[in-house]
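# Sequence plus predicted model, see below.
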Amino acid sequence: IGVDTALVLAGEIGSDLSQFPSSEHFCSWLGLAPPTRISGGHRLAGGGPKIINRAAQALKQAASNARNDKGFIGASHRARLTRMDTSCAIKATAHQLARLVYNLLTKKKAYVEKGLEEFEARSQDRQLRALHRKARQLGYQVGVAGGL
């Protein structure tokens, strides 16, 4: 998040987020939360209501620029781009940034960059767990060999 984005956020939401009980409420107010239109256990067609919000637009712009970032958020955005179309990936990254902003402003703690290595380690761990789960579903028992 650059200086321009931070100024827009400060102008739109201020520093007091007490009106939002949780980050989910904050993201919903911004219009960045995924739609939850479910009836009878099935997702309904169409998205949620169209919400125009300057703070959300600034976060989407920051998410769009995250593609070139060398940190954790940039890596997660690039991973999203491989799985979904560009607009959905930008909205998901903006949602991640909104949750981050909410936590920073409510807990009054500085942001600590996790780095690309942390993202790669999480990704590898997630893939390993998925492979173990798939092997169990197929009836195989997986053991760790060779110190992996």
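Looks like it came in fine.
# From here on, just use CA atoms for contacts and neighbour counts.
Noted.
# most centrally placed residue in the protein?
residue 96 (2.9 Å; Cα atoms, centre = their mean).
# got the contact list for the strand or helix carrying it?
Element membership for residue 96 (DSSP states H and E) is helix 86-107. Here helix 86-107 makes contact (Cα atoms under 8 Å, 6 or more residues apart in numbering) with 15-17, 23-24, 26-27, 32-33, 56, 59-60, 62-64, 73, 76-77, 80-81, 110-111.
# could you flag which of those are buried?
23-24, 26-27, 32-33, 56, 59-60, 62-64, 73, 76-77, 80-81 (16 or more other Cα atoms under 10 Å).
# Could you list which of those residues belong to helices?
Members of these lying in helices (criterion: DSSP state H): 23-24, 26-27, 56, 59-60, 62-64, 73, 76-77, 80-81.
# ok, residue 48 to residue 33 distance?
Applying Cα to Cα, to the nearest Å, the value for residue 48 to residue 33 is 9 Å.
# and if you look at residue 51?
Relative to residue 33, residue 51 is positioned 11 Å away (Cα to Cα).
# Then residue 40?
Applying Cα to Cα to residue 40 and residue 33 gives a distance of 21 Å.
# Repeat that for residue 73.
In terms of Cα to Cα, residue 73 sits 18 Å off from residue 33.
# now do residue 103
16 Å.
# Put this next to the previous one:
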Amino acid sequence: MDRPVGGTRFGATSFVPPPPIRELRDFTRHRRTLNEERTRGIQRLEKVLQDAGVKFSGSASTILTKSGRAILDAMLAGGADPAILANLALGRMRSKIPQLQDAPQGTFRVSHHDVFVKQMLAHIDFLDGQTEQIDAEIEQRVMEHEPVLERVQTTPGVGRKIAVSLVAEICGHMSVFPSAAHLASWAGICPGNNASGGKARSGRTRHGSVALRTVLTEAAQSAARTKGAYLTAHFHSVRSRRGTFEAIGATRHDILVAYWHIIHDDVDYIDLGADWAVRRQGPEQQRARLVHQIEKLGREVTLTIPAE
């Protein structure tokens, strides 16, 4: 049984989830740590290669594809002919052979750079192995949550890993949070309420779980790239008025509210549609909005409504 602790204007500030969820949370957070360390390792590897004049970034999405790894292994073995190295490209990368022929040209010295490259590749391989073990442990622990995970993944921008992380951070039921507002307040994913003497002050959000905020940010960034979804339209609408940072925050809040309804009501995500903001307004509101946009451009507008 989850135990509420403390309080805010909406209720519980935190809660202690059951042991299985706490264990799942440990694994998902450790997986994120491994992924972050792997990213740093790749960045260090790219730096060493660029220092040696080897630039894969201009011709390949990553140096750790099968093609990139084959070329690196050949270079570590002493290969130096650009044509031979580029010909090691596989699959769709073969269409980039002309660019790859230019990439491995530089000052790569086997007696010098190979020491760093081999160690970094070994470290990345080690992290990949550790991540596979953690993924296997996570999959064992989420088997009982499969119905919840499938419903949560109907939300735009939420893949399986994000869905698992949301369950680990928030829990798979909403018994602690009577409403979506309670959940958003506890998570710190809603504007603050700071007013004195009738004057509103900073609306900065309160501190919440850093891990949950990170997961929601990834989901929001992914949702913003989804085509034809309400979350995408809302993101771009807020960004046009208040900037990218505020748009990400608004989309985080949308996803968190959707999560509460999905879990609490036991339903799939229902997309409102990219044109929901327009449909929810009547003709008068739409006309006023369009007139306001034109007046912002320094023009005067006179509406003539034909008689019916």
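Yep, it's here. Keep in mind the model is a prediction, meaning the values are calculated, not measured.
# Got a TM-score for the two of them?
Comparing the two superposed chains by TM-score structural alignment, normalised by the length of the first structure, the resulting TM-score equals 0.78, with 138 aligned residues with a Cα RMSD of 2.6 Å.
# Assumed residue 4 of the second structure was part of a strand.
Yes. Assigned with DSSP: H, G, I helix; E, B strand; the rest coil, residue 4 of the second structure falls within a strand.
# Burial check on it, number of neighbours?
15 (other Cα atoms under 10 Å).
# do residue 134 of the second structure as well
16.
# correct me, but it touches residue 29?
No. Applying Cα atoms under 8 Å as the test, residue 134 of the second structure and residue 29 come out as separate, 10.2 Å apart.
# Please enumerate the shared neighbours of those two.
Counting by Cα under 8 Å, 6+ apart, nothing touches both residue 134 of the second structure and residue 29.
# So which residues of the second structure form strands?
Per DSSP state E, the second structure carries strands over the ranges 3-5, 14-16, 195-196, 199-200.
# and the ones you listed, which is most packed in?
Comparing these by mean neighbour count (mean count of other Cα atoms under 10 Å), strand 14-16 ranks first with a mean of 17.
# Can you check which part of the first structure that strand sits on?
Under TM-score structural alignment, strand 14-16 of the second structure corresponds to no residues of the first structure.
# Over to stretch 125-139 of the second structure?
Stretch 125-139 of the second structure corresponds to no residue of the first structure when matched by TM-score structural alignment.
# buried stuff in that stretch?
For stretch 125-139 of the second structure, by 16+ other Cα under 10 Å, it's 127, 131, 134, 135, 138.
# thinking the first one is in contact with residue 39, fair?
Right, the one you point to is residue 127 of the second structure. No. In this structure residue 127 of the second structure lies outside contact range of residue 39 using Cα under 8 Å: 10.2 Å.
# How far does the top helix by length along the second structure sit from its chain's centre?
The longest helix of the second structure (DSSP H) is helix 19-51. Mean C-alpha position of helix 19-51 of the second structure versus that of the full chain (Cα atoms, centre = their mean, to the nearest Å) differs by 15 Å.
# Show me what that helix is packed up against.
Using 3 or more Cα pairs under 8 Å, 6 or more residues apart in numbering; DSSP states H and E, the elements in contact with helix 19-51 of the second structure are helix 113-141, helix 160-170.
# Reformat the ones you listed as CSV; add distance to residue 148 of the second structure.
Formatted as CSV, those follow (distance: least, Cα to Cα, whole Å):
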stretch, distance to residue 148 of the second structure
helix 113-141, 13
helix 160-170, 8
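# What does residue 76 of the first structure correspond to in the second structure?
Using TM-score structural alignment, residue 76 of the first structure lines up with residue 234 in the second structure.
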